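K.L.:
for reference, the sequence and a predicted model appear below.
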Amino acid sequence: MTPTDPLDDLPSAYHRCRRLAAEHGRTYYLATRLLPAERRPAVYALYGFARTVDDVVDVDYVGRSPEERAAALDIVEAQLDDALAGRAVFDPRTGPVVRALADTVRQYEIPIEYFRAFLDSMRMDIPGTPGFHAEYRTMTELRRYMYGSAAVIGLQMLPVLGTTVPRVTAEPYAAALGEAFQLTNFLRDVGEDLDRGRVYLPADDLGAFGVDVDLMRHCRRTGTVDPRLRRALSHFVAVARALYRGAEPGLDMLEPRVRPGMRAAYVLYGEILDEVENSGFRVLDRRATVPRHRRLAVALPLFARAVTGRR
């Protein structure tokens, strides 16, 4: 690579990650704007990598064979290894994101095992591969998936955000918050996931309320909410809220300057659950989102707090 090659331009690579966050993660992106400016590029890089891998699984390779989709993830992992070793990554699609992530990993000394666990969970989303799960029988099974898909995201963030306690003390809370966000996503996206042939909400818990995949597909097709499904979704909302409560003490373990941004993410993601309830649990034919005016109402006071340096 020559010095003028755009793939060798780290500012451009980080800018690509920032654009991905702005385009695809509205709540996430708003929360990052409350973080200290010097921390934001690393947070964008973490998001950009997760989003890029998710697109490889669910967008870019739709219609391709399971082997091709799994191979695409293997290529991304190899590219990350190359970038961490200082070798060139020329792929115009993934190269900038991988380079920004590698720089972030080196700068903040984030364990590479977190990213390997994330990729392993993403492989579980590819039909036809040995580890594929179209559904999960129990919450224990699901949480094994969520370790790689969500808990490690919280663990990746900790070195970037910084803590006022030993990092190991804050890690369980960061992992729990990652799981809370992920379960919120599962509730918000249950209809879209069903179209992809996936049901993340555990079958045993759904079955306790008389819900199965056929009933969910009927509700998706007709735009209705069966009372049994409403009760099941209410149960999962309660489970998610318990995860949020368990994670909350970890917010005060973060460095004071990053707390407003993470508090905004905590509040706004939690309010997606309110929107799920307010819609009458109509998540199979629509996507629950927090209105923009509400996002701003939460973010602006926290922004003022961040500017003045108050906790």
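P.N.:
In hand now; what should we look at?

K.L.:
rest of the way, CA atoms for contacts and neighbours
P.N.:
OK.

K.L.:
okay, now residue 140: neighbour count?
P.N.:
11 (other CA atoms under 10 Å).

K.L.:
swap that for residue 56, please
P.N.:
Neighbour tally, residue 56, other CA under 10 Å: 18.

K.L.:
in this structure it contacts residue 71, no?
P.N.:
No. If you go by CA atoms under 8 Å, residue 56 and residue 71 don't touch, sitting 10.2 Å apart.

K.L.:
give the residues shared as contacts by those two.
P.N.:
Between them, residue 56 and residue 71 share no contacting residue under CA atoms under 8 Å, 6 or more residues apart in numbering.

K.L.:
which stretches of the stretch 151-300 of the chain form helices?
P.N.:
Ranges of helices in the stretch 151-300 of the chain, per DSSP state H, counting those that start in this stretch, are 152-161, 167-188, 190-195, 203-207, 213-222, 227-247, 259-278, 292-308.

K.L.:
with mean neighbour count and distance to residue 97 added, can I get those helices in TSV?
P.N.:
Below are the helices of the stretch 151-300 of the chain laid out as TSV (neighbours: other CA atoms under 10 Å; distance: least, CA to CA, whole Å):
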stretch	mean neighbour count	distance to residue 97
helix 152-161	22	16
helix 167-188	22	21
helix 190-195	19	25
helix 203-207	17	36
helix 213-222	15	35
helix 227-247	18	29
helix 259-278	21	23
helix 292-308	15	27
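
K.L.:
reformat these as a markdown table; add distance to residue 127.
P.N.:
A markdown table is the format used below for these (distance: least, CA to CA, whole Å):
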| stretch | distance to residue 127 |
| --- | --- |
| helix 152-161 | 23 |
| helix 167-188 | 18 |
| helix 190-195 | 13 |
| helix 203-207 | 18 |
| helix 213-222 | 17 |
| helix 227-247 | 25 |
| helix 259-278 | 28 |
| helix 292-308 | 36 |
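
K.L.:
ok, and here's another one to check against it:
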Amino acid sequence: MIPTVDPERDVSAPVLAAYSYCETVTGQQARNFAYGIRLLPEGKRRAMSALYAFSRRVDDIGDGDLPPEVKAVRLDETRALLARIREGGIDDYDTDPVAVALAHAARVFPIPLGGLDELIDGVVMDVHGATYETWDDLALYCRCVAGAIGRLSLGVFGADPGAPEAGRAAEYADTLGLALQLTNILRDLREDAEGGRTYLPAEDLAKFGCSAGFDGPLPPAGSDFAGLVHFEVHRARALFAEGYRLLPMLDRR
């Protein structure tokens, strides 16, 4: 995958200002991420900042204190904005800098913007308090909120078309996102439970006697909490092992 136009040339002043806004958002809200992408070529750094700023907007709606029905409206509005970006309805002089920057980035790089629709789908699941019966159910959620981000990022980073298994690069990016999201779920198990959410599959919780949840100071009495954690960690490690097959394919420029 290569840029569709030269990302370093012919960038208008309004687009540069829009990218600057996105880089400011990234620097303020994701300092570690911002430091990491500083090493990228300028065009890729700008595009990643635009992706981050749009994704952050979606996440902030889901994580905010608004009533669920208001969040749903805001997410619908954001999805409509994404459709305008995809259809070429955002010009350099639009008043939304994130939309301007993302629209330009999508013209420069082969970014699969449908991944941002998936991200919105995942946040909608969170707003509705979705629970997951099986691993396949949870994996769908993880693909929306994390796997999609991997595929979007791959559109910017690019993959070497001559690399072995290059045709599976998007699949491996997706799998790496699943591994990272499952790791996040395990890390935040207690915090999520205190907020009324348990993301792990109900069938896994039942298998290890943990259906009562984790909102108390100790795991449920008689449960095999250690067994549950080992089971999920093994699953995450297997996903990481597969997802890491992406790394040799990435364009290192």
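P.N.:
The structure has been received and is ready for your questions. Bear in mind that the values here come from a model prediction, so they are computed numbers and not experimental data.

K.L.:
can you tell which of the helices of the stretch 151-300 of the first structure is closest to residue 146 of the first structure?
P.N.:
Comparing the helices of the stretch 151-300 of the first structure by their distance to residue 146 of the first structure (CA to CA), the top pick is helix 167-188, with 6.3 Å.

K.L.:
what comes into contact with that closest one?
P.N.:
Residues contacting helix 167-188 of the first structure (CA under 8 Å, 6+ apart): 146-147, 149-155, 158-159, 163, 200-201, 233, 236-237, 240-241, 243-244, 246-250, 253, 266, 269-270, 272-273, 276, 283, 287-289.

K.L.:
how about stretch 114-121 of the first structure?
P.N.:
Around stretch 114-121 of the first structure, the neighbours that count as contacts under CA under 8 Å, 6+ apart are 53, 73, 77, 145-150, 152-153, 155-156.

K.L.:
so which two of those residues are the farthest from each other?
P.N.:
73 and 155 (21.3 Å).

K.L.:
show me what residue 234 of the first structure lines up with in the second structure.
P.N.:
Here residue 234 of the first structure is matched to residue 230 in the second structure, going by TM-score structural alignment.

K.L.:
any idea how far that match is from residue 153 of the second structure?
P.N.:
Separation of residue 230 of the second structure from residue 153 of the second structure (CA to CA, to the nearest Å): 30 Å.

K.L.:
contacting residues for residue 35 of the first structure?
P.N.:
257, 258, 259, 260, 261, 306.

K.L.:
surely the last one touches residue 33?
P.N.:
No. Contact criterion CA under 8 Å: residue 306 of the first structure and residue 33 do not qualify, at 10.3 Å.

K.L.:
what about residue 96 of the second structure, how many neighbours?
P.N.:
For residue 96 of the second structure, using other CA under 10 Å, the count is 12.

K.L.:
what's the match for residue 308 of the first structure in the second structure?
P.N.:
Counting by TM-score structural alignment, residue 308 of the first structure has no partner.

K.L.:
roughly how far apart are residue 308 of the first structure and residue 68 of the first structure?
P.N.:
Residue 308 of the first structure is 51 Å from residue 68 of the first structure, by CA to CA.

K.L.:
from what I can see residue 100 of the second structure touches residue 17, true?
P.N.:
No. Counting by CA under 8 Å, residue 100 of the second structure sits too far from residue 17 to count as a contact (9.4 Å).

K.L.:
which one's more surrounded, those two?
P.N.:
The neighbour comparison of residue 100 of the second structure against residue 17 (other CA under 10 Å) goes to residue 100, with 24 against 15.

K.L.:
what's the nearest residue to the aligned residue in the second structure for residue 33 of the first structure if we skip its chain neighbours?
P.N.:
Aligning on TM-score structural alignment places residue 33 of the first structure opposite residue 38 in the second structure. Closest residue to residue 38 of the second structure apart from its sequence neighbours, by CA to CA, 6 or more residues apart in numbering: residue 45 at 6.6 Å.

K.L.:
surely that neighbour meets residue 33?
P.N.:
No. Assessed by CA under 8 Å, residue 45 of the second structure is found out of contact with residue 33, at 10.7 Å.

K.L.:
out of the two, which sits in the busier spot?
P.N.:
Neighbours were counted for residue 45 of the second structure and for residue 33 using other CA under 10 Å; residue 45 has more, 19 against 14.

K.L.:
okay, and the more buried one sits in which element?
P.N.:
helix 42-63 (DSSP states H and E).

K.L.:
still on that earlier bit, out of the contacts of stretch 114-121 of the first structure, the closest to residue 106 of the first structure would be?
P.N.:
Using CA to CA, the contacts of stretch 114-121 of the first structure come closest to residue 106 of the first structure at residue 156, 12.2 Å.

K.L.:
mind listing what the equivalent of residue 144 of the second structure over in the first structure touches?
P.N.:
In the first structure, the residue paired with residue 144 of the second structure is residue 148, using TM-score structural alignment. Neighbour list for residue 148 of the first structure: 114, 117, 118, 119, 120, 121 [criterion: CA under 8 Å, 6+ apart].

K.L.:
the last one: neighbouring residues, count only.
P.N.:
Neighbours of residue 121 of the first structure under the rule other CA under 10 Å: 21.
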